[in-house]
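Trainee: Dropping a prediction and its sequence here:
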Amino acid sequence: MKFSCEKALLQAAISTTSRAVSPKSSIPALEGILLEADQNLKLTGYNLETGIRTSVPADIESGGSLVLSARLFGEIVRKLPDDLVIFSATNYMVNIKCGMSEFNILGTDPEEFPELPTVEYQNSLTIQQNKLKSMISQTIFAVSDNESRPIHTGALFEVNAGGLTMVAVDGFRLALRREAVLGKEGSESFSFVVPGAALSEVEKICGPVEEPAAVTQGAKHVMFKVGSTILVSRRLEGEFLAYRQAIPRNNSIHVTADTRSLLASIDRVSLMINEKLKSPLHCIFDDNVLKIRTKTAIGDAADQCPIEGTGNGLEIGFNNRYLMDALKAAPADRVRLELTTSVSPCVILPAEGDENFLYMVLPVRLKAGE
């Protein structure tokens, strides 16, 4: 096996595939990257949950395959000078040359590296990379980390004639994003749940470009193809929350606010709150003004944010982080807040235009003196 490759391209490929490598595994090969030289150079990382394979242009003199320690190989390439990397392997002894630098390291048998699962095709969709990237980043914060409900440790992908809807929920809040797709094949409408850990990697692989990304739903797995990189993940099985019934839409109070101003007000008041000193935001929705205050052992803070509309003096408590996460993710300059009572959820929507996002945050009960 012998090839040469630009250092920057090789380093980027190692960085991408390393994210699916097990840091520690009972199968030593899973702590490595599988290199395969054929028509081009392919690198694969796989932790039995998520697999990432990417191909990189290289000048291949002789083909072959072997497994190298992801950590060591990654560190060597990262510290090489910016030049052409010449890689050669005889049996499992690997020689890496670049500029004046040279390394000899030992690889392992590629037969020990488990194959990536095959995705038995059921349905597929294509969507712009930048749209998929923003949809993930604007919902993933609401993916649950509670393993007692494994289905909610992923995000729901729902595809129909209206496009793609992505939903994440963790029991305290809900995040929803909608976008049009470039195309879909298979059933009229279909849905599947992708683990949050896999989505986090897809977000990193997608670029801020309008090039298409393909998503294929298989019987037990889902595959994302972005440029020359594919990511394969198992699907989560189970009954996802019936989110449409969970979102109240006949709310009696509607107010609109500037997203940044509201976020800044909450951020200032949140200076009194930390991991040890937790306290809800005490919000009063009045005529054209939202009053926010909080109180902990280190002091108290109050702020006001101008809003349009009246909340009829509604007093309601929120977890500051949950409200801030939703406002940070909201892709709109102005948002509409819908509320009804102090114990019903707050729904956050775009103030105008299509409802391409929706966030729901459950309130916190206020105790006397808060």
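Mentor: Structure received. Numbering: from 1, shown residues only.
Trainee: Going by C-alpha atoms from here, please, whenever you check contacts or count neighbours.
Mentor: Noted.
Trainee: So what's the gap between the biggest strand by length in the chain and the chain middle?
Mentor: If you go by DSSP state E, the chain has its longest strand at strand 299-318. Counting by Cα atoms, centre = their mean, to the nearest Å, strand 299-318 is centred 31 Å from the centre of its parent chain.
Trainee: Okay, and the residue positioned nearest the centre of the chain sits in which element?
Mentor: Central residue check for the chain by Cα atoms, centre = their mean: the C-alpha nearest the mean position is that of residue 200, 3.2 Å away. In this assignment (DSSP states H and E), residue 200 forms part of helix 196-205.
Trainee: Give me the helices and strands touching that helix, please.
Mentor: In terms of contacts (3 or more Cα pairs under 8 Å, 6 or more residues apart in numbering; DSSP states H and E), helix 196-205 is packed against helix 129-137, strand 154-160, strand 229-234.
Trainee: and the residue nearest to the centre of the chain, what is it in contact with?
Mentor: Listed by Cα atoms under 8 Å, 6 or more residues apart in numbering, the contact partners of residue 200 are 136, 140.
Trainee: And it, how far from residue 241?
Mentor: Going from residue 200 to residue 241 by Cα to Cα, to the nearest Å gives 21 Å.
Trainee: check contacts around residue 88.
Mentor: 1-3, 94-96.
Trainee: what's in contact with the helix or strand harbouring residue 213?
Mentor: Using DSSP H and E, the element containing residue 213 is strand 212-218. With contact meaning Cα under 8 Å, 6+ apart, strand 212-218 is reached by 119-129, 132, 182, 192, 206, 222-227.
Trainee: Among these, which are located in strands?
Mentor: Counting by DSSP E, the contacts of strand 212-218 contribute 121-128, 192, 222-226 to strands.
Trainee: Give the buried subset of the residues you listed as a PyMOL selection command.
Mentor: A single PyMOL command is used to select the members of the ones in strands among the contacts of strand 212-218 judged buried by 16 or more other Cα atoms under 10 Å:
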select buried, resi 123+124+125+126+127+128+192+222+223+224+225+226
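Trainee: Check it against this one:
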Amino acid sequence: MKFTCEKAVLNEAISICIHAVATKSTIAVLEGLLITAEDELTLCGYNFKTGIKKTFPAEISEKGSIVLNAKIFSDIVRKLPDDIVEIVCDDHYMTTIRCGLSEFNLIGASPAEFPELPNVEKSQGIKLSCKLLRSMIDHTVFAVSDNENKPIHTGSLFEITGNQLTVVSVDGYRLAMSQEEVENGKTENLSFVVPGETLKEISRIIPDSEDKAVHIYPEKKHALFEVEDTLVTTRLLEGEFLNYRNAIPNDCTTKLEINVKSIIDCVERVSLIISERLKNPIRCCFEGNSLKISCVTSLGRAYDECTIENCPEKIEIGFNNRYLLDALRACPEEKVVLELKSSLSPCVIRPVEGTKFLYMVLPVRLKADA
């Protein structure tokens, strides 16, 4: 195998694929990147859960393939001068990397030892802009659970109904939902759960562009995300996802239109005396035209308030400050509707118009003397 390509192009491909490489594995080849030189150059990382494959042009003199340790290969290419990189591999997997006056010799592994990525059929799928998918992921992935005792909730539910895609994340304390119109290529109504870690990588990889499209092809056990010359294959999570429709209350008696930024600023100020060690809840008192927010920890007491739409009845409710802030920061609009019922009922955040997003945060029981 022998090829040359620009250092910047190679470095970008490595930085994308390396996130699917196993950091520590009993199978050494999984700690490597599979490099394949055919008509184009392809890099591939795979850890049995997620596979990322990137194809890009290169001057290929001799076809072939090799597996190189991902970390060492990445470190070398990143430090090379900005010039043309030449990589040559012999029949014994000895690989020479040259760029400018720099030269490295690495022992690679046989590509036959590298596991094949699952083959996902492209018979049915949906299409949406990269910017839209990235937005949907970023507005929901924060609510994915990190509790491995309930593995199904460590991912986000993708629900396809006609031309509508709904993405939902839950962790037992909060719920985040995003809903958008997409192009449906004759795909039946279905649902599947994508691991949160995979979605974070997809959000990082795909460009924030309206002009570029991403195709999603789900199957029973795997799904394929395709963006131009980048393919992300992921194992889907199995189990019964929360019936989120039943979890969202529809009997909230108090509905207030609020300014998102003013509430965020208020909560952030009160949160200054809260830390990882001092996780006391914040106390929110909705009364008349005021939202009074306070918190007491061993460091002291914080209090702030802001003006809101008139609240017909007094409601005092406690929240985990981070969960409330995450939901408010994810809101893509300046003004939203805050729905409340009582101190023990969830808080629901909806758009002023439409159903493009929804956030629900469960309350924290407050001490009477706090």
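Mentor: Received the coordinates, thanks. Quantities reported herein were computed from a predicted structural model and do not represent experimental measurements.
Trainee: Got a TM-score for the pair?
Mentor: TM-score for the superposed chains, counting by TM-score structural alignment, normalised by the length of the first structure: 0.97, backed by 368 aligned residues with a Cα RMSD of 1.1 Å.
Trainee: before we move on, back to that, pick the most buried one from the helices and strands packed on helix 196-205 of the first structure.
Mentor: Per residue and on average, the most neighbours among those fall to strand 229-234, with a mean of 23 (mean count of other Cα atoms under 10 Å).
Trainee: So what's the gap between that one and the chain middle?
Mentor: So, by Cα atoms, centre = their mean, the centroid of strand 229-234 of the first structure is 14 Å from its chain's centroid.
Trainee: and stretch 167-181 of the second structure, which stretch of the first structure?
Mentor: With TM-score structural alignment applied, stretch 167-181 of the second structure matches the range 166-180 in the first structure.
Trainee: Give me the distance between the two termini of stretch 266-276 of the second structure.
Mentor: 20 Å.
Trainee: looking at it, residue 208 of the second structure is touching residue 136, isn't it?
Mentor: No: taking contacts as Cα atoms under 8 Å, residue 208 of the second structure lies outside contact range of residue 136: 11.9 Å.
Trainee: need the helices and strands packed on helix 196-205 of the first structure in JSON lines with distance to residue 251 of the first structure, can you?
Mentor: Conversion of these to JSON lines gives the following (distance: least, Cα to Cα, whole Å):
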{"stretch": "helix 129-137", "distance to residue 251 of the first structure": "26"}
{"stretch": "strand 154-160", "distance to residue 251 of the first structure": "25"}
{"stretch": "strand 229-234", "distance to residue 251 of the first structure": "38"}
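Trainee: Relative to residue 177 of the first structure, which of the ones you listed is closest?
Mentor: Of all these, it is helix 129-137 that lies closest to residue 177 of the first structure, at 6.0 Å by Cα to Cα.
Trainee: Show me what counts as buried in the strand or helix carrying residue 263 of the first structure.
Mentor: Using DSSP H and E, the element containing residue 263 of the first structure is helix 259-269. Residues 259, 261-263, 265-267, 269 are the ones in helix 259-269 of the first structure that count as buried (16+ other Cα under 10 Å).
Trainee: I'd like to check the angle between it and strand 299-318, please.
Mentor: Per axes from the mean of the first three to the mean of the last three Cα atoms, to 10 degrees, the angle that helix 259-269 of the first structure makes with strand 299-318 is 130 degrees.
Trainee: dump the residue contacts of residue 96 of the second structure.
Mentor: So residue 96 of the second structure contacts 86-89, 103-106 (Cα under 8 Å, 6+ apart).
Trainee: and residue 109 of the second structure, what does it touch?
Mentor: For residue 109 of the second structure, the contacting residues are 29, 66-68, 93, by Cα under 8 Å, 6+ apart.
Trainee: Where does residue 174 of the first structure sit, in terms of helix or strand?
Mentor: Going by DSSP H and E, residue 174 of the first structure is in strand 173-179.
Trainee: okay, now residue 27 of the first structure: neighbour count?
Mentor: 13 (other Cα atoms under 10 Å).
Trainee: hmm, back to that, what residues in the second structure pair up with the helix holding residue 263 of the first structure?
Mentor: Using TM-score structural alignment, helix 259-269 of the first structure pairs with 260-270 in the second structure.
Trainee: ok, average deviation of the matching stretch from the first structure?
Mentor: Superposed on the first structure, stretch 260-270 of the second structure shows a mean distance to its aligned partners of 0.6 Å (mean Cα distance after the TM-score superposition for the first structure).
Trainee: from the chain's centre, how far out does that stretch sit?
Mentor: The chain centre lies 25 Å from the centre of stretch 260-270 of the second structure; the measure is Cα atoms, centre = their mean.
Trainee: Three-state assignment for residue 325 of the first structure, please.
Mentor: Classification of residue 325 of the first structure using DSSP: H, G, I helix; E, B strand; the rest coil returns helix.
Trainee: Apart from its chain neighbours, what residue comes closest to it?
Mentor: residue 141 (7.1 Å; Cα to Cα, 6 or more residues apart in numbering).
Trainee: is it fair to say the one you found lies in a helix?
Mentor: Yes: according to three-state DSSP, residue 141 of the first structure belongs to a helix.
Trainee: hang on, it packs against residue 327?
Mentor: No: the criterion here is Cα under 8 Å, and residue 141 of the first structure misses it with residue 327 at 11.5 Å.
Trainee: Those two: which is more packed in?
Mentor: Each of residue 141 of the first structure and residue 327 has its neighbours counted (other Cα under 10 Å); residue 327 has more, 22 against 19.
Trainee: neighbours of residue 62 of the second structure, just the number please.
Mentor: Neighbour number of residue 62 of the second structure under other Cα under 10 Å is 13.
Trainee: what lines up against it once you look at the first structure?
Mentor: That one, residue 62 of the second structure, aligns with residue 62 by TM-score structural alignment.
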